[in-house]
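> How does the following fold in three dimensions:
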Amino acid sequence: MSGGEDAEAHRIACRLDVLLEERGITLTELSARVGVSVVNLSVLKNDRARAIRFSTLTAICEALDCQPGDVLTLAP
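Got it, this is the predicted structure:
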């Protein structure tokens, strides 16, 4: 499977941008809170991530006071 096909093989969407806006938090601030680089969070936020560690998802949820389903959704 090529990279293009792999990117289209899932419908998981990240709502990190919405959550950050709702909470008035920047990506840089979230990065400092969760210990993940701004670059890696940006990849996640822009739906370019191929995977996410449970520890990262847990840290994001704790920092934003949300559930995993608030961060990741299944697009139609």
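> from here on, contacts and neighbour counts on C-alpha atoms
Noted.
> And the helices in the chain?
3-7, 16-23, 27-34, 38-45, 54-64, 68-71 (DSSP state H).
> For the ones you listed, could you give me CSV that also reports mean neighbour count?
Output for the helices of the chain, formatted as CSV (neighbours: other Cα atoms under 10 Å):
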stretch, mean neighbour count
helix 3-7, 10
helix 16-23, 14
helix 27-34, 16
helix 38-45, 16
helix 54-64, 16
helix 68-71, 15
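> Now show me the structure for the sequence below, then we'll compare the two:
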Amino acid sequence: MSKAIKINLDMVMLQRKMSLTELSERVGITMANLSTLKTGKAKAIRFSTLLALCEALDCKPGDLIQLEED
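You can find the predicted model right below:
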């Protein structure tokens, strides 16, 4: 059984009705980097980035990150 980390950024953004452009402006992260996170192609995320996303989206890290088991 393998495990994987899933980023739920797209779901949280949809719930908050926030666009990628707006989130990029609020957090100070390029749209390209946010897109990489959103599509699950990122290999890592800095805690400072995670904190900034949580503050901008008014959520907790567990809302953005999920452990999946295959």
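> if I look at the equivalent of residue 51 of structure 2 over in structure 1, how far off is residue 37 of structure 1?
The pairwise alignment with structure 1 assigns residue 51 of structure 2 to residue 58, based on TM-score structural alignment. To residue 37 of structure 1, residue 58 of structure 1 is 15 Å away according to Cα to Cα, to the nearest Å.
> cool, and residue 30 of structure 1?
9 Å.
> Check residue 72 of structure 1 too.
Counting by Cα to Cα, the gap from residue 72 of structure 1 to residue 37 of structure 1 is 19 Å.
> These two - which one has more neighbours?
residue 72 (17 against 13; other Cα atoms under 10 Å).
> Please name the nearest non-neighbouring residue to residue 31 of structure 2.
Excluding the flanking residues, the one nearest residue 31 of structure 2 by Cα to Cα, 6 or more residues apart in numbering is residue 24, at 5.7 Å.
> counterpart of that neighbour in structure 1?
So, by TM-score structural alignment, residue 24 of structure 2 is matched to residue 31.
> ok, its match to residue 37 of structure 1 distance?
Separation of residue 31 of structure 1 from residue 37 of structure 1 (Cα to Cα) stands at 6 Å.
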